[in-house]
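Asks: this is the structure alone, sequence omitted:
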């Protein structure tokens, strides 16, 4: 069980909730804070005070006072009218993460919702009743209004949810499980949708996938390095210490460790004086992307535990104030940074693919073909990699530099963070495919060199990967190989045991 407090949730815990389906519980003290903030809202309604979102309209309608008898109806109207999402649904794991993150934010006890509402969110997670949420329609300020409205619909028994991998009307699933819809009370609709949980949930999945890819790209690059008889001197620890970036030093050490004992790795001057940048600069490029991912992790873990709705109930109820914590700029910038970092992993991988298949750049059979000319071998694999990295370059354009005013210019600057998060997801998927293509080519090149000459670690990688895709003995539909290896990368953490090697002596 993972206890949610509103302030302690980590990415490691999110991984367990999402991928291991670990159950969640609500911290008792956090539930008490929820009750206290709810008492404040109910006092406001009783006393007839004018407070935004409790007894006023929204956005440009913030000056319209709502009669006490209509404050509950106001919340339902809000959810229904704002459920304007379009496009393909978010991946199921993202929608689940949205529920977890919205629950965690409400547990900070500054949003004014009832305990029964947070308990229902908990039950949705634990019972795997996951909202179907369209992925397009958020501006990333005033919160992820459209996506979160589709999430909120599920609480009132409307919209659709996943039932296994199929989708069903929420009302049908509730009936089947003996669950009753909630009636939203004052402020609860607004508290559910004023937040950054769609972009943050997408960012969480992006990070978890990219973090695994960072590890895998070092291994795959190391196999390419051996297959091309690369020069190990460029990974000398003193070179990387002289620059001082910890991530660069870590990548260099990992490459040295993975290639330890290889009879294919060469020394400076044995075959050539220098390697091309796509080999020589692996630590500098991979290391810089790791730096970027560390920044993304820091911002995500802050936002995962942030109160992002409006207004907030502060100072034990003494202060109810409108602010702008729903503005997604911190996550928008982080997602744009992630897009560039992951796109660069794919960029340099594609350049290594070119060095593996181009007979003008190596002494291997042209395009790694078993019968050059009659059989094209890996020729079009490189085309596909080039297409994917080119697509990534367009997706990597920063979404956060754009803003379009909304709500009659009341909301006149928005983050577009959810667009950035969605594009980052596509870049990660594309990068996985490019790395899979590099691995296909490196496996084949290694066999031409002699697998028995490779390091023990690379032999292990070769053996494991060859259970997924066979050697190129004849041209075949390589799209199937790409899909198979991409799926394998998705499922597999490269954690074979390594013995650290601090020198470059092999």
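Replies: Here it is on my side, so go on. Being a predicted model, the structure only gives us computed values, none of them experimental.
Asks: use CA for all of it now, contacts and neighbours both
Replies: Noted.
Asks: which stretches in the stretch 201-350 of the chain count as strands?
Replies: Shown for the stretch 201-350 of the chain, the strands assigned by DSSP state E, counting those that start in this stretch span residues 312-314, 319-321.
Asks: other SSEs contacting the longest helix belonging to the chain?
Replies: Using DSSP state H to define each element, the chain has its longest helix at helix 417-449. With contacts defined as 3 or more C-alpha pairs under 8 Å, 6 or more residues apart in numbering; DSSP states H and E, the packing partners of helix 417-449 are helix 197-227, helix 329-357, helix 379-395, helix 478-491.
Asks: mind redoing it with 10 Å?
Replies: Under the contact definition 3 or more C-alpha pairs under 10 Å, 6 or more residues apart in numbering; DSSP states H and E, helix 417-449 sits against strand 134-136, helix 197-227, helix 329-357, helix 379-395, helix 456-465, helix 478-491.
Asks: just checking, residue 98 touches residue 148?
Replies: Yes - counting by C-alpha atoms under 10 Å, residue 148 is a contact partner of residue 98 at 8.0 Å.
Asks: higher neighbour count, these two?
Replies: residue 148 (31 against 28; other C-alpha atoms under 10 Å).
Asks: any idea how far residue 127 is from that one?
Replies: 19 Å (C-alpha to C-alpha, to the nearest Å).
Asks: the stretch 101-250 of the chain: helices as residue ranges?
Replies: For the stretch 101-250 of the chain, the helices defined by DSSP state H, counting those that start in this stretch cover 115-126, 145-155, 170-177, 188-193, 197-227, 237-243, 246-258.
Asks: can you count the residues close to residue 494?
Replies: Around residue 494 there are 15 residues (other C-alpha under 10 Å).
Asks: who's in contact with it?
Replies: Applying C-alpha atoms under 10 Å, 6 or more residues apart in numbering to residue 494 gives the contacts 212-213, 215-219, 461.
Asks: quick one: stretch 450-458 to chain centroid distance?
Replies: 33 Å (C-alpha atoms, centre = their mean, to the nearest Å).
Asks: repeat for stretch 298-307
Replies: In terms of C-alpha atoms, centre = their mean, the centre of stretch 298-307 is found 14 Å from the chain centre.
Asks: before we go on, here's another structure to hold up against the first:
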């Protein structure tokens, strides 16, 4: 298996997803470790000479004016981790924790944090060995970084707290021991270096972005299938229409739809059945394209954040400076996550409207609720209810977390980002959107049974066939909860998108 090198400069969202979901190993090269060691030497000089440097020879936050002796420098770091490891709530999913570990290691590998090479190596070894700290999801303000969640990560390295290993939840000591690893004693600056950063919000946000990008493509594919089943008019997707309103994302979605619908025997022309379609079909490029704009903005910010030094203070060897700054402040990611969840909420919103058109006989011309036994069997009736419920929940979650701030540390930290809350809510919005799209796909496939699945376009037929492999036609009423959940997971994984693209070529 290939490995991904962490150098603080070249990690991408796709690489994070590979490490998180596929467990691709990571490594540190010699040049990176030399840079880390040189920065560490500077920290040791500061401690030996007793210079006043925040978090190295002083306390933290409001205690920054309290001098810490050389003899207490190591204890200060251990106390920091223990006191700050007070996050609450459900544990973050293991893929998110893997991303968290990877991104923290990547930030430390930049060589501005002053951590010892052996401490960084232990973090990488834990990741590669599958020793995953239990990290509760709630408790971060998103400035001074993600202190509480990252402290639970740091606990693992000193043999405290809990960790998952080979499917078991164990004490950190037991998990390390079973993996053949040994805890370390933190030295000056190391505790602060491990927890002062934005990696909790960024790990959640990066994986959420990757899944949102997969869903955006899947949404175009599902909408194309729905368009066929409702005998839609593809002329609304004509190149001329979108050339005169030249948003690249709108143009890209319109081209996707033309490609996906090519060869369909079900679509109609203007005036054949109706002059124009409802907005949820006709305005697909405009709405889906706008969601793509929100994802493009988010992707730009994520690509910067995952390769940034976000702790404090930062040590600049070439300039000979140690500077206390504010790179731990999560405002850029907070805005990005809020924008992402708004965009994905609308992707789900318009999907639910298409589902309503599929199941409503007054709008579709199909049997009521796509029932094969109307009246006796309810068919897809309540699937639309579930979709509407999820869309409504997304509207609440889409409220921007980034507009809130509550001062902390006796007003020393008087403005915070709430970026981790934004990222957590964005993840929930994306998972809700996946279920909404799954419901539309299930309903569209059912509609295809009535209009003729043999007349589907080659691309949408691939999607239909993949759906039918796991969800047979609903000829008689049955519970579809597990099927909806399974289809949503397939959409989030991107597998079915890849299958369709084997027919169409890479879509926008």
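Replies: Structure's in. What do you need? What you see is a predicted model, and the numbers here were worked out from it, not measured in a lab.
Asks: ok, which of the helices of the stretch 101-250 of structure 1 comes nearest residue 483 of structure 1?
Replies: helix 197-227 (15.7 Å; C-alpha to C-alpha).
Asks: so that closest one matches what in structure 2?
Replies: Mapped onto structure 2 using TM-score structural alignment, helix 197-227 of structure 1 spans residues 199-229.
Asks: and the matching stretch against structure 1, how far off on average?
Replies: Superposing on structure 1 and averaging over aligned pairs (mean C-alpha distance after the TM-score superposition for structure 1), stretch 199-229 of structure 2 comes out at 0.5 Å.
Asks: center of structure 1, which residue is that?
Replies: residue 206 (1.1 Å; C-alpha atoms, centre = their mean).
Asks: which residues touch that residue?
Replies: 94, 200, 296, 335, 338-339, 421-429.
Asks: redo that, cut-off 7 Å
Replies: Residues in contact with residue 206 of structure 1 (C-alpha atoms under 7 Å, 6 or more residues apart in numbering) are 424-425, 428.
Asks: got it, and residue 404 of structure 1?
Replies: Residue 404 of structure 1 neighbours (C-alpha under 7 Å, 6+ apart): 412-414.
Asks: just the buried members of those?
Replies: Using 16 or more other C-alpha atoms under 10 Å as the burial test, these include 413-414 as buried.
Asks: what is the nearest of the contacts of residue 404 of structure 1 to residue 274 of structure 1?
Replies: residue 414 (48.0 Å).
Asks: what is the corresponding segment of structure 1 for stretch 84-103 of structure 2?
Replies: The aligned range for stretch 84-103 of structure 2 is 82-101, by TM-score structural alignment.
Asks: ok, and what's touching the matching stretch?
Replies: Contacts for stretch 82-101 of structure 1 (C-alpha under 7 Å, 6+ apart): 18, 121, 125, 130-137, 145-147, 149-150, 197-198, 201-202, 205, 304.
Asks: could you redo the last one with a cut-off of 8 Å?
Replies: With contact meaning C-alpha atoms under 8 Å, 6 or more residues apart in numbering, stretch 82-101 of structure 1 is reached by 14, 18, 121-122, 124-125, 128, 130-138, 145-151, 153, 162, 197-198, 200-202, 204-205, 304-305.
Asks: now stretch 384-399 of structure 1
Replies: The contact list for stretch 384-399 of structure 1, computed with C-alpha under 8 Å, 6+ apart, reads 332, 336, 339-340, 343, 346-347, 350, 415-417, 419-420, 423-424, 426-427, 430-431, 433-434, 437.
Asks: ok, now with 6 Å
Replies: With contact meaning C-alpha atoms under 6 Å, 6 or more residues apart in numbering, stretch 384-399 of structure 1 is reached by 336, 339-340, 343, 347, 350, 416, 420, 423, 427, 430, 434.
Asks: same question for stretch 45-53 of structure 1.
Replies: Residues contacting stretch 45-53 of structure 1 (C-alpha under 6 Å, 6+ apart): residue 187.
Asks: residue 349 of structure 2 matches what in structure 1?
Replies: Aligned by TM-score structural alignment, residue 349 of structure 2 pairs with residue 347 of structure 1.
Asks: quick one: the closest residue to that match other than its chain neighbours and residue 182 of structure 1, what's the gap?
Replies: Once flanking residues are discounted, residue 347 of structure 1 sits nearest to residue 389: 5.8 Å by C-alpha to C-alpha, 6 or more residues apart in numbering. In this view, residue 389 of structure 1 and residue 182 of structure 1 are 47 Å apart by C-alpha to C-alpha.
Asks: which of the two has more neighbours?
Replies: residue 389 (24 against 14).
Asks: and that one, what pairs with it in structure 2?
Replies: In structure 2, the residue equivalent to residue 389 of structure 1 is residue 391, according to TM-score structural alignment.
Asks: residue 250 of structure 1 matches what in structure 2?
Replies: So, by TM-score structural alignment, residue 250 of structure 1 is matched to residue 252.
Asks: for residue 321 of structure 1, same thing?
Replies: Checking TM-score structural alignment: residue 321 of structure 1 goes with residue 323.
Asks: and what of residue 373 of structure 1?
Replies: Aligned partner of residue 373 of structure 1 by TM-score structural alignment: residue 375.
Asks: ok, now residue 440 of structure 1?
Replies: Going residue by residue (TM-score structural alignment), residue 440 of structure 1 aligns to residue 442.
Asks: how about the strands in the stretch 1-150 of structure 1?
Replies: So, for the stretch 1-150 of structure 1 - with DSSP E, counting those that start in this stretch - the strands run 2-4, 24-26, 86-89, 130-131, 134-136.
Asks: rebuild those as CSV, extending it with distance to residue 476 of structure 1 and mean neighbour count.
Replies: Listed next are those as CSV, based on distance: least, C-alpha to C-alpha, whole Å; neighbours: other C-alpha atoms under 10 Å:
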stretch, distance to residue 476 of structure 1, mean neighbour count
strand 2-4, 47, 18
strand 24-26, 47, 17
strand 86-89, 32, 13
strand 130-131, 40, 30
strand 134-136, 36, 21
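Asks: adding distance to residue 367 of structure 1, write those strands out as a markdown table.
Replies: Formatted as a markdown table, the strands of the stretch 1-150 of structure 1 follow (distance: least, C-alpha to C-alpha, whole Å):
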| stretch | distance to residue 367 of structure 1 |
| --- | --- |
| strand 2-4 | 50 |
| strand 24-26 | 51 |
| strand 86-89 | 38 |
| strand 130-131 | 46 |
| strand 134-136 | 40 |
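Asks: and of those strands, who's closest to residue 257 of structure 1?
Replies: Using C-alpha to C-alpha, the nearest of the strands of the stretch 1-150 of structure 1 to residue 257 of structure 1 is strand 2-4, at 35.7 Å.
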